[in-house]
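Chemist: Build me a structure from this.
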Amino acid sequence: MKQKQKKLIVFDFDGTLVNSFDEVLKIWGILGKMYRFKIVTRKDLLQIYRGNFFEEATKKLNISKVKIVLISPTIKKMFIEEFKTVKMFPGIKTVLRRLCKKAELIIVSSNFNRLMKKYLEENSLRMCFKTIMGAESAFSKKKKFGRLKKVFKCYELIYVCDTVGDLKEAKAADVKTAAVTWGYHKKNDLAKIKPDYIFSKPYQLLELVK
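Modeler: Below you'll find the model as predicted:
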């Protein structure tokens, strides 16, 4: 009998595992005042997440990648402080604990490694994830997927995310996608990118390991 292919389920962080939109918007608003670049509105931030976050942010904020790198210690500090009040979406904790018994779990995000590790440790979930690839790993998620595909050659890789931009990057890397509708972008927008799965409730993620 043919052996079932192992699953590597890769999660986005913001908007997929944690409900952080308001905090992210607040941080970029403060940074705009501090460093005199454009103050983003809710609409602006949602637009930024329709492509690669760093590429779109430089255009929308009229700020260079070099400047983002230079001010990244300040950005990281503010994110770590603000995320003390960020909550996980209801039901996600239980789902992750069940999934990690049947598949390898990894996080690929544009957030910071230190923040995500700390957050997961505080929620007793760090042991569920094999590794975390944040902003420090690469600006491009497509590049991160490429690295994962080389390491996990025998695995079926599925990316779980909540934005149009993430779906586009995963598809560009020829990675299967599962869109979740409880995050930043609406179901109709996500459906236009034609993900392999669309889930509206966290418990539905368990279908990935059936």
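Chemist: rest of the way, CA atoms for contacts and neighbours
Modeler: Noted.
Chemist: Tell me where this structure has strands.
Modeler: Assigned by DSSP state E, the strands in the chain fall at 6-11, 104-108, 131-133, 155-161, 176-180, 197-199.
Chemist: As CSV, those strands with distance to Met78 would be great.
Modeler: Converted to CSV, the strands of the chain look like this (distance: least, C-alpha to C-alpha, whole Å):
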stretch, distance to Met78
strand 6-11, 23
strand 104-108, 20
strand 131-133, 20
strand 155-161, 24
strand 176-180, 27
strand 197-199, 31
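Chemist: Reformat these as a markdown table; add distance to Leu115 and mean neighbour count.
Modeler: Converted to a markdown table, the strands of the chain look like this (distance: least, C-alpha to C-alpha, whole Å; neighbours: other C-alpha atoms under 10 Å):
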| stretch | distance to Leu115 | mean neighbour count |
| --- | --- | --- |
| strand 6-11 | 15 | 21 |
| strand 104-108 | 12 | 21 |
| strand 131-133 | 11 | 20 |
| strand 155-161 | 19 | 23 |
| strand 176-180 | 22 | 24 |
| strand 197-199 | 26 | 18 |
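Chemist: please give me the structure for this one as well, since I'd like to look at both together:
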Amino acid sequence: MVKQIIFDFDGTLVDSTEVLMSVFNELADKYKFNKITNADIETLRRMSNLERSRYVNFPLYKVPFIVAEFNLLYSQKIKNVNFFEGIKDVLDELNSLGYKITIISSNSEKNIRDFLNNNNVTIIDEVISSNNLFGKDKVIKKYLKNHSLNKSDVIYVGDEQRDVVACKRTGIKVIWVEWGYDSKEVVLEKEPDYVVSTPEQLLNFFKT
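Modeler: Now for the predicted structure:
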């Protein structure tokens, strides 16, 4: 029986596309990779992470070297990040139903906590940064161990293919939300356990 719900942050709880694009393009100026525009977003949604790195001419192995700078620039624009419509109500109702809610994200813990504080959200039990873009499975495994949780006690809610892959490696169920960054065709290749199209569907999943 599910006791705890782990959420991704960007693309799942919050719509930060414009902020992420702005930060990315600031770094593109400095590190000489290709900028992206709104016209590129739909194309990028249909790509794997490796294809995206080639598209913007920025190798994935360089990502760890700009994470700190990326997080700092993101923090300066945090007031432009907003919950997806209906998501805050979903979180409140899940809390009232007795679920514990955790966020595990590649974004920094500081950025996430600043956002939560700015939006008067106090019901999140824990915020954890995975630091490594592709190391979320290790963070989830550590979380389960630290809290003496069985795999069946937890479910993950995310929007990207890599969220599904991390959960498969960890052995926990994953709900993919259709309103996030990765396209359906990309994510379904990895076979998420459940798919929801709206926040209302997400809430109903936990009510039934």
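Chemist: hang on, the earlier thing: which of the strands of the first structure sits closest to Ser72 of the first structure?
Modeler: strand 131-133 (16.4 Å; C-alpha to C-alpha).
Chemist: and the gap between Phe152 of the first structure and Met133 of the first structure?
Modeler: 15 Å (C-alpha to C-alpha, to the nearest Å).
Chemist: If you could redo that for Arg97 of the first structure, that was the one I meant.
Modeler: For Arg97 of the first structure, the distance to Met133 of the first structure - C-alpha to C-alpha - is 20 Å.
Chemist: now do Lys144 of the first structure
Modeler: On the measure of C-alpha to C-alpha, Lys144 of the first structure and Met133 of the first structure end up 7 Å apart.
Chemist: shared neighbours, these two?
Modeler: Val108 (C-alpha atoms under 8 Å, 6 or more residues apart in numbering).
Chemist: show me what contacts the alignment partner in the second structure of Cys161 of the first structure?
Modeler: Counting by TM-score structural alignment, Cys161 of the first structure corresponds to Gly158 in the second structure. Gly158 of the second structure is in contact with 7-9, 11-12, 164, 174-177, counting by C-alpha under 8 Å, 6+ apart.
Chemist: will you turn those into CSV that also has distance to Lys100 of the second structure?
Modeler: Shown next, in CSV, are the contacts of Gly158 of the second structure (distance: C-alpha to C-alpha, whole Å):
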residue, distance to Lys100 of the second structure
Phe7, 11
Asp8, 14
Phe9, 16
Gly11, 21
Thr12, 17
Val164, 21
Val174, 16
Ile175, 16
Trp176, 19
Val177, 19
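Chemist: ok, so of those, who is nearest Thr198 of the second structure?
Modeler: Proximity of those to Thr198 of the second structure was ranked by C-alpha to C-alpha; the top entry is Val177 with 7.4 Å.
Chemist: Go through the first structure and flag its longest helix.
Modeler: helix 65-82 (DSSP state H).
Chemist: other SSEs contacting that one?
Modeler: When contacts are defined as 3 or more C-alpha pairs under 8 Å, 6 or more residues apart in numbering; DSSP states H and E, helix 65-82 of the first structure sits against helix 21-35, helix 113-122.
Chemist: and of the ones you listed, who's closest to Asn188 of the first structure?
Modeler: Comparing these by C-alpha to C-alpha, helix 21-35 comes nearest, at 18.9 Å.
Chemist: In the second structure, what stretch matches the closest one?
Modeler: Under the criterion TM-score structural alignment, helix 21-35 of the first structure matches residues 17-31.
Chemist: next one: the matching stretch to chain centre, how far?
Modeler: Here stretch 17-31 of the second structure is found 18 Å from its chain centre; the criterion is C-alpha atoms, centre = their mean, to the nearest Å.
Chemist: Give the buried residues for that stretch.
Modeler: By 16 or more other C-alpha atoms under 10 Å, the buried positions in stretch 17-31 of the second structure come out as 17, 19-25, 27-28.
Chemist: gap between the residue lying farthest from the centre of the second structure and Glu51 of the second structure?
Modeler: For the second structure, the largest distance from the centre (C-alpha atoms, centre = their mean) belongs to Lys32, which lies 26.3 Å off. Distance from Lys32 of the second structure to Glu51 of the second structure, counting by C-alpha to C-alpha: 18 Å.
Chemist: Phe58 of the second structure too?
Modeler: From Phe58 of the second structure to Glu51 of the second structure the distance is 10 Å (C-alpha to C-alpha).
Chemist: Please consider this matter closed, and thank you.
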